[in-house]
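Asker: got a sequence here, can you build the structure:
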Amino acid sequence: MMIRPAELAAIKRGEIDLAFRRWDRPRVKVGTRLRTGVGLVEITSVERVTVSSLRADDARRAGAASLAALKEAVSYRDDRPLWRIGLRHAGPDPREALRDQVPDATEVAEILAWLDRLDQAAPHGPWTRATLEAIDRSPGVRAPELAAALGRETQEWKRDVRKLKEKGLTESLAIGYRLAPRGEVVLDHGGPPRERAPRPSGTPLPRSIGAPATRALRAQAVHSLEQLVDWSESELRALHGVGPLAVARLREALAEQGRGLRGD
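Answerer: Modelled structure (predicted):
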């Protein structure tokens, strides 16, 4: 179930707790927890409804400007049933906490054995260590470039990286990836710790701002939300690649910290 970043932010704030979808049959179940850019979103209800049954309260809870706007939004594919889905923010993604948990020797051995099983089962041959090495060497580099360097097709390689992310070994950035502290320990096992640049401090820029805005901010040595409090909207908008949508997403992320841009 795809949910737009602005809606995810509103779900986290408790402003939205409904969504409407046109599906042949329900594609989510009550109790399912979706992993999203704002953490876990839980499905609390799934109910088939009609357009005529919609009320102003439904529109408000779905984040629509009005009942008429909601009805217009669900008017597409009107040959399919309309589903009313209840939503709630269910806390942070557990993988985020896992990334910072440094494994002991026993757990490292278990992770290495798991990596060996992935390598043995892969039709394209061993890939886990090479992937960890590539991400470690090139944090923040786009997936197509990393995949090409490894002789892999991008989408297939990204699916493999998600398996590593499930174990807390890697984390996704606004552009590219980096090893999590947990992944660094696993990769360094059996040898001396590798020399790495210090990890950027602060809260990473949200992925929802898009690659052009991320590149523009990186070019200005802005790598965290905390650095943005010294910037005004006009200064951000003057950067090539930073449009009104990116600024809105940055404002939303800052607001969650109780912060804002200069002049807000």
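Asker: when you work out contacts or count neighbours from here on, use the C-alpha atoms and nothing else.
Answerer: Fine.
Asker: which residues touch the nearest residue to Lys165 once chain neighbours are set aside?
Answerer: With C-alpha to C-alpha, 6 or more residues apart in numbering as the criterion, Lys165 has its nearest non-adjacent residue at 6.1 Å, and that residue is Glu171. Glu171 sits next to 99, 165, 177-180 when contact means C-alpha atoms under 8 Å, 6 or more residues apart in numbering.
Asker: one more, please, to line up against the first structure:
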Amino acid sequence: MQMRPAELAAIRAGEVDVAFRRWEQPRVKVGTRMRTSVGLVEITSVERVPVSRLTAADARRAGAASLAALRQGLDKVHAERPVYRIGLRYAGADPRQALRETVPDTAEIEAIGAWLDRLDRASPTGAWTRATLMLIDELPAVRAPELAGRVGRDTASFKLNVRKLKERGLTESLDIGYRLSARGAAVLDHEGHPRSAGSRVAPEPGTPLPHLGAPATRALTARGVVRLEQVADLSAAEVQALHGVGPYALSHLRSALDAAGLSFRDEQPDQQQR
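Answerer: This next block holds a predicted model:
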């Protein structure tokens, strides 16, 4: 079940707790917890509803501007299919986040290494796990197609392999590309694999940008902005003027700045008093 970034943010904030989809058959089950960019979203109910029975309250709960807007959106694609109302709730942070930040002890590292060995032995194309970890370590925030091309793989199979590493907390997906987690780095260091730290740019100190979507992240990165503290040096108008930064990204940046005790330059108290 795909959901837009703005929809996910509203679910996390508790502003949206239902969604409506046109499906031939239900595609999700009650109790399922989906991993999303904002954390876990749980399916609390799934029921088929006639469009004629939709209400203004349904529209508000789904984050639609009005009942008419909700119905219009449902009629845009596959209008012949039945409508399902899906209950949703934010179920907390993705457990892989804490896993990524936990450095394993020696016994756990050896267990991870044994698991990587099994993946390599089962692969019809040969060993790939350590090479992929080292590639992501060398080239963080690089698009998956480019990484796949460097190791002679197609993008789909490369992404599938990276997803397996991500499940064990060894890598982290970014809006553009990936990066090695502290857990993944510990495995490479323990096994003595070469890491090209000297050729990598040291990360900027401060708070990383939140997930904004690839266009907004690309626009900020092109300007050299990779941390919230750098965003606070810009005005809201300057950020909004960047190609790729839309209302969702701007709102999400403002929320992240507020949570970090920061704000856009023109919204800082000392600026407002002038």
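Asker: among the contacts of Glu171 of structure 1, which two are most distant?
Answerer: Spatially, the most separated pair among the contacts of Glu171 of structure 1 is Arg99 and Tyr177, at 12.9 Å (C-alpha to C-alpha).
Asker: three-state assignment of Glu35 of structure 1?
Answerer: One correction, residue 35 of structure 1 is Arg, not Glu. strand (DSSP: H, G, I helix; E, B strand; the rest coil).
Asker: wait, Arg178 of structure 1
Answerer: Note that with three-state DSSP, the state of Arg178 of structure 1 is strand.
Asker: that one: how many residues sit nearby?
Answerer: Arg178 of structure 1 is flanked by 23 other residues according to other C-alpha atoms under 10 Å.
Asker: which neighbours do Arg99 and Tyr177 of structure 1 share?
Answerer: In contact with both Arg99 of structure 1 and Tyr177: 170-171, using C-alpha under 8 Å, 6+ apart.
Asker: coming back round to it: filter the contacts of Glu171 of structure 1 by whether they're kept in structure 2.
Answerer: Contacts conserved in structure 2 for the contacts of Glu171 of structure 1, using both residues aligned by TM-score structural alignment, their matches' C-alpha atoms under 8 Å: 99, 165, 177-180.
Asker: in ChimeraX, select just the buried ones from those residues.
Answerer: Selection of buried members from the kept ones among the contacts of Glu171 of structure 1 for ChimeraX, criterion 16 or more other C-alpha atoms under 10 Å:
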select :99,165,177,178,179,180
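Asker: apart from its neighbours in sequence, what residue is nearest His89 of structure 1?
Answerer: Per C-alpha to C-alpha, 6+ apart, closest to His89 of structure 1 is Val41, 4.6 Å.
Asker: no no, Ala6 of structure 1
Answerer: Arg249 (7.2 Å).
Asker: go through whichever helix or strand that neighbour is part of and flag the buried ones.
Answerer: Using DSSP states H and E, Arg249 of structure 1 maps to helix 244-256. Residues of helix 244-256 of structure 1 classed as buried: 246-247, 249-254 (neighbour count, 16+ other C-alpha under 10 Å).
Asker: so which residue is dead centre in structure 2?
Answerer: The structure's structure 2 has its C-alpha centroid closest to Ser37; by C-alpha atoms, centre = their mean the separation is 3.1 Å.
Asker: His211 is in contact with that one, correct?
Answerer: Yes - between Ser37 of structure 2 and His211 there is a contact under C-alpha atoms under 8 Å: 6.9 Å.
Asker: residue boundaries of the strands in structure 2?
Answerer: Secondary structure of structure 2 by DSSP state E: the strands cover 18-22, 33-36, 39-49, 83-90, 171-173, 178-180.
Asker: want to throw those strands into CSV with distance to Glu191 of structure 2?
Answerer: Below are those laid out as CSV (distance: least, C-alpha to C-alpha, whole Å):
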stretch, distance to Glu191 of structure 2
strand 18-22, 47
strand 33-36, 30
strand 39-49, 31
strand 83-90, 38
strand 171-173, 17
strand 178-180, 15
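Asker: so which of these comes closest to Ile11 of structure 2?
Answerer: If we rank the strands of structure 2 by C-alpha to C-alpha, the stretch that ends up nearest is strand 83-90, at 6.0 Å.
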